[in-house]
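**Q** Please find the sequence and the predicted model below.
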Amino acid sequence: MKSERFPLKVQIPSQGWKQFLSSKNKMLQAYDIAKEQNSSKRVKTEHGRIAEAEFRKWLSEFLPKRYAVTSGFIISSGIPTSEFMVHYDVIIYDQLESPVLWIENNPDSSDQGKSLAIPVEYVRGVIEIKATFNKRSVRKAVDQLSKLKPLLARVEPNNQPVKLYLPSDFFCATVFFELREVDDMDFDAIDTLLEASVLRGFYGGSILRVNKLDRYYSGKISPVIENCDIRWKNKALSYYAASRSKKISDTVYYRMILQHSETHFSEFAFDILSILKGTYHPNVLSSLYCIGTTQWDQGSAVDTRYQNEEEFMKFKEETALHLRNLGFEGC
C-alpha cells in the first residue's frame, strides 16, 4: 500500500471482488460434478442435494458466527402435533440465543447431513434451493415457502412471553444454481415466482449461473413496486425480464424483475447480512465490499453485453420505462 494514499477513497472495483466470486465457482463446480455423476441415473436428484449442502456450507462460512445455517424444521407451539412437520432447505437462526430442540442425522453423518429443529422465535430466514430456474422448479420453491404462511400470519409484541410466529424481521428467498439455455424463454418461471410476493419478508432470489453469459455473471430477482401496469415484452430470461403485474390497488402494482450482472452475487450476500442486521433497504447498495466487474477492471463502466447499438438503445428505453414506473416520472 502506498503511504501517500491518504485519505482513502472508495475504489471501484473494490479489492478482492474476483476472490469473493471464487466461492460461488466452488459451489458450481461441486454441483457440476454431481450432475455429471448423476447423468446416467434414472432419477436425477443427487445434484440438487449437493447444491443445498454447498450453499449451506458457503453461507455458514460467510455469515457472522452469531448466525447458524442448517436444514431442518421450524417448531411452533401453535402448530398441532398432528400436522406434518415441514422440512426447509436453509434455515438461518440466532445460535447465541436459540436452543436446538433435536437433531436428525442423514446416513452420511456429516454436519451438512443434519436437520435441526429450531424454535420459531429464533429463526431469521428461510431460503429454498433449486438446481435450475424454470417454471417447474420455481413452482416447487414457491409451494415450499408458502408453507410458512401460518407462521407469518401475525407479528407479535417483543414482550410477549410465548412466541408462536416468525419474528417481524424474518425474511425468505430463493436460490437457483443455473439458468440453462433450454429454459431461456420460460417466462412462466418469473410469473410463478411473483406468487411468493404475498409472503411477509419475501426478498426475491438469486441465480448463481446463467449459462449463456460469462462465468462471473449472476442473476438477481427482485420485487419492485410500480404505479401503473405496463406490459413488458420479454426477449429472454438471460437478457432482462419482468413478470406480469400484480395489482395491489389502483396506483400500486407489484412485479418481479430479473437482471444480470457480475456484481449480483456479492450484492445478494451482503443483502442477506444487511437484512439480518436490520439495515437493509431495497434501493440502496448494502455494501461496497467485493463489488466489481470485468469492464471496471478494464477501465470502463459499460457492460459489453450492450455494446450492440440496437440492444443498448433498447436497454436504455427499458431502463427509462422502469424508472417511470417507480415514480420518477409520470406514466
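**A** Ah, there it is.
**Q** When you work out contacts or count neighbours from here on, use the C-alpha atoms and nothing else.
**A** Will do.
**Q** Wasn't Thr96 part of a helix?
**A** Not Thr; residue 96 is Leu. No: assigned with DSSP: H, G, I helix; E, B strand; the rest coil, Leu96 falls outside any helix and is coil.
**Q** now it: how far from Leu116?
**A** 15 Å (Cα to Cα, to the nearest Å).
**Q** who has more neighbours, the two?
**A** More crowded of Leu96 and Leu116, by other Cα atoms under 10 Å: Leu116, with 20 against 11.
**Q** and the more buried one, helix, strand or coil?
**A** Per three-state DSSP, Leu116 ends up strand.
**Q** Now stretch 287-295: buried residues?
**A** For stretch 287-295, burial by neighbour count (16 or more other Cα atoms under 10 Å) applies to 288-294.
**Q** do the same with stretch 33-40
**A** 34-35.
**Q** what do you get for stretch 16-31?
**A** Of the residues in stretch 16-31, those buried (16+ other Cα under 10 Å) are 17-18, 21, 23-25, 27-28, 31.
**Q** got another, please set it beside the one above:
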Amino acid sequence: MDNCYGQHGWKEFLRNRKDILTEFDKVREQTTNRPIHVAHGQAVEAYIRKWLAEFIPKKYAITSGYIIPDLYDNSGKIYHYDIIIYNRLEAPILWTEGNQDNSEQGKYRAIPAKHVVAVYEVKSRLTKDNVADALSKLDQTKDFSSQLNKNYTCGAIFIELKETDKNKESILKELCKGANVFGFSGGMVLRYEGDDTPTGIISIFNTESNSEAESIHCKPLAKRIDDLKIYITEEGNLEITEPGGGAIMVVTAENTWSVSKLYGVTYKEGSISVYLSWSRSNFSEFCINLLSALEGLPYNDKNRPSFGRVFDKIEQKINLSN
C-alpha cells in the first residue's frame, strides 16, 4: 500500500493480518475438494490463537476449550469455545485434551469460569447464519455469567465479507441481537472481498434513544477505500462527500493531522445500534480495543494504548471551475 504510512509498527501489524489471511487461503485451497471442511476452520482458528498468544501480555494465555462454572452436579452441559483468554497467573488448567501430535494451539483446555477474561468465536464468512451461530455459542455463558471475570467480554472474528453478501442488511439486523448476549462487544472482519486492504470492526452500543427519525445508512456493508470521495480541498480542508464515508484524525505533530479513511454502516433497532466500519487502521484498532478490554479501560481512558495506526495519503481535489 504505497499510498499509506503510519505509527511505529504499522507494517508489522499489517503483516500479521496478511499472514492470517494467507494461512486461511492456503488451507481453503488444500481442502476445496475434500467432502468435509472441518480442518479448514480449525487450522485458521489455531493460527489466530497463535498470533494472539504472541501479542497479548504474558499474564494472559490463549486456548481453545471449555469454560467450567462452579456447579454442584454433573447435569449441566459444558461448551467448547474457539478462543478463550484467561488469567495465566491464577487459573488452574482443570484438564487438557489432545495428544502428542497436537500443537499447543491445537489442544483443548478446561478453564474455571472466574479466570476467563474474554471469549471469541471464529467464522470464515460474515453471513447472517454465521452471526446467529456465533451469538448462540457466546450466549451459552448466560447461566453462569456472574462467575466470569469482572472485565469479561466476548465477540466474533469473521475472516471475510464476500462481495455477494455486501448488500444484506439482514447481517446487521442479526448482529443487533448481540445486545442480549452477556459481555458482547462486537468483533472483527479481517477483509472484504472487493478490497482486501481494510479491516472491519463491529461495534454494538446503546444509544439511549428510541427515535426512529435518525438517518441510518445500512448498505452496502463495505466499499473500496480508495473509491471513497474523501479529499483535501485547495484551501487545505478535509472534504467528505461519500455516503457512509468518514475519517479518523490523529494529531501526529505540531499543527499536523494524519487521516485514516473510513467507511461505515449503521443498523438501529430501538435503542440498540450496530456499527460496521472499515479502515486500513482497524486491525491495530481491534488490538488496542482488545488490550483495553482485558484491562477494563473505557474508550476515553487516557491509559488506552496507541500503536500501529495506518494513515492514508489524501488526494487533493482540484477546483476545475477556476
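**A** That came in fine, so what should we check first? Everything numeric in this text was worked out from a predicted model, so none of it was measured.
**Q** TM-score for the pair, please.
**A** Once superposed, chain against chain, the TM-score is 0.78 (TM-score structural alignment, normalised by the length of structure 2); 271 aligned residues with a Cα RMSD of 2.3 Å.
**Q** Leu294 of structure 2 pairs with which position in structure 1?
**A** Per TM-score structural alignment, the equivalent position to Leu294 of structure 2 in structure 1 is Leu276.
**Q** do you know how far that match is from Gly125 of structure 1?
**A** 8 Å.
**Q** And Glu262 of structure 1, by the same measure?
**A** From Glu262 of structure 1 to Gly125 of structure 1 the distance is 25 Å (Cα to Cα).
**Q** now do Ser266 of structure 1
**A** Remark: distance between Ser266 of structure 1 and Gly125 of structure 1 (Cα to Cα) = 18 Å.
**Q** At which residues are the strands of structure 1 located?
**A** For structure 1, strands defined by DSSP state E occupy the ranges 67-75, 87-94, 102-104, 115-119, 123-132, 171-178, 202-207, 218-226, 241-242, 246-249, 252-261.
**Q** Same list, these, but as JSON lines with distance to Glu61 of structure 1 please.
**A** Formatted as JSON lines, the strands of structure 1 follow (distance: least, Cα to Cα, whole Å):
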{"stretch": "strand 67-75", "distance to Glu61 of structure 1": "9"}
{"stretch": "strand 87-94", "distance to Glu61 of structure 1": "12"}
{"stretch": "strand 102-104", "distance to Glu61 of structure 1": "21"}
{"stretch": "strand 115-119", "distance to Glu61 of structure 1": "18"}
{"stretch": "strand 123-132", "distance to Glu61 of structure 1": "16"}
{"stretch": "strand 171-178", "distance to Glu61 of structure 1": "17"}
{"stretch": "strand 202-207", "distance to Glu61 of structure 1": "18"}
{"stretch": "strand 218-226", "distance to Glu61 of structure 1": "20"}
{"stretch": "strand 241-242", "distance to Glu61 of structure 1": "32"}
{"stretch": "strand 246-249", "distance to Glu61 of structure 1": "37"}
{"stretch": "strand 252-261", "distance to Glu61 of structure 1": "23"}
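**Q** Can you say which of those is nearest to Ser39 of structure 1?
**A** strand 123-132 (13.9 Å; Cα to Cα).
**Q** what comes into contact with the closest one?
**A** Contacts with strand 123-132 of structure 1, where a contact means Cα atoms under 8 Å, 6 or more residues apart in numbering, come from 47-48, 51-52, 74, 88-94, 137-138, 141, 144-145, 166-167, 169-180, 276.
**Q** what's that strand aligned against in structure 2?
**A** Residue span in structure 2 matched to strand 123-132 of structure 1, by TM-score structural alignment: 116-125.
**Q** Relative to structure 1, what is the average displacement of the matching stretch?
**A** Aligned to structure 1 and superposed, stretch 116-125 of structure 2 gives a mean residue distance of 0.6 Å (mean Cα distance after the TM-score superposition for structure 1).
**Q** What are the buried residues along that stretch?
**A** So stretch 116-125 of structure 2, judged by 16+ other Cα under 10 Å, has buried residues 116-125.
**Q** ok, those vs Leu276 of structure 2, which is closest?
**A** Using Cα to Cα, these come closest to Leu276 of structure 2 at Arg125, 14.7 Å.
**Q** Which residue is the nearest non-sequential neighbour of the closest one?
**A** Glu160 (5.0 Å; Cα to Cα, 6 or more residues apart in numbering).
**Q** and that neighbour, what pairs with it in structure 1?
**A** Matched to structure 1 by TM-score structural alignment, Glu160 of structure 2 sits across from Glu178.
**Q** try Lys58 of structure 2
**A** So, by TM-score structural alignment, Lys58 of structure 2 is matched to Lys65.
**Q** Against Leu59 of structure 1, how distant is its match?
**A** 11 Å.
**Q** relative orientation of the helix ranked longest in structure 2 and strand 153-161 in degrees?
**A** Taking DSSP state H as the criterion, structure 2 has its longest helix at helix 10-31. Here helix 10-31 of structure 2 runs at an angle of 70 degrees relative to strand 153-161 (axes from the mean of the first three to the mean of the last three Cα atoms, to 10 degrees).
**Q** Read off where helix 10-31 of structure 2 ends up in structure 1.
**A** With TM-score structural alignment as the criterion, helix 10-31 of structure 2 aligns to 17-38.
**Q** for stretch 232-244 of structure 2, same thing?
**A** Stretch 232-244 of structure 2 covers no residues of structure 1 once aligned (TM-score structural alignment).
**Q** Contact partners for the spatially most central residue of structure 1?
**A** In structure 1, the residue lying closest to the centroid (Cα atoms, centre = their mean) is Gly205, at 2.9 Å. Counting by Cα under 8 Å, 6+ apart, Gly205 of structure 1 touches 173-176, 220-222.
**Q** Quick one, which of the residues you listed are buried?
**A** 173-176, 220-222.
**Q** Which residue in structure 2 occupies the aligned position of Ser110 of structure 1?
**A** That one, Ser110 of structure 1, aligns with Ser103 by TM-score structural alignment.
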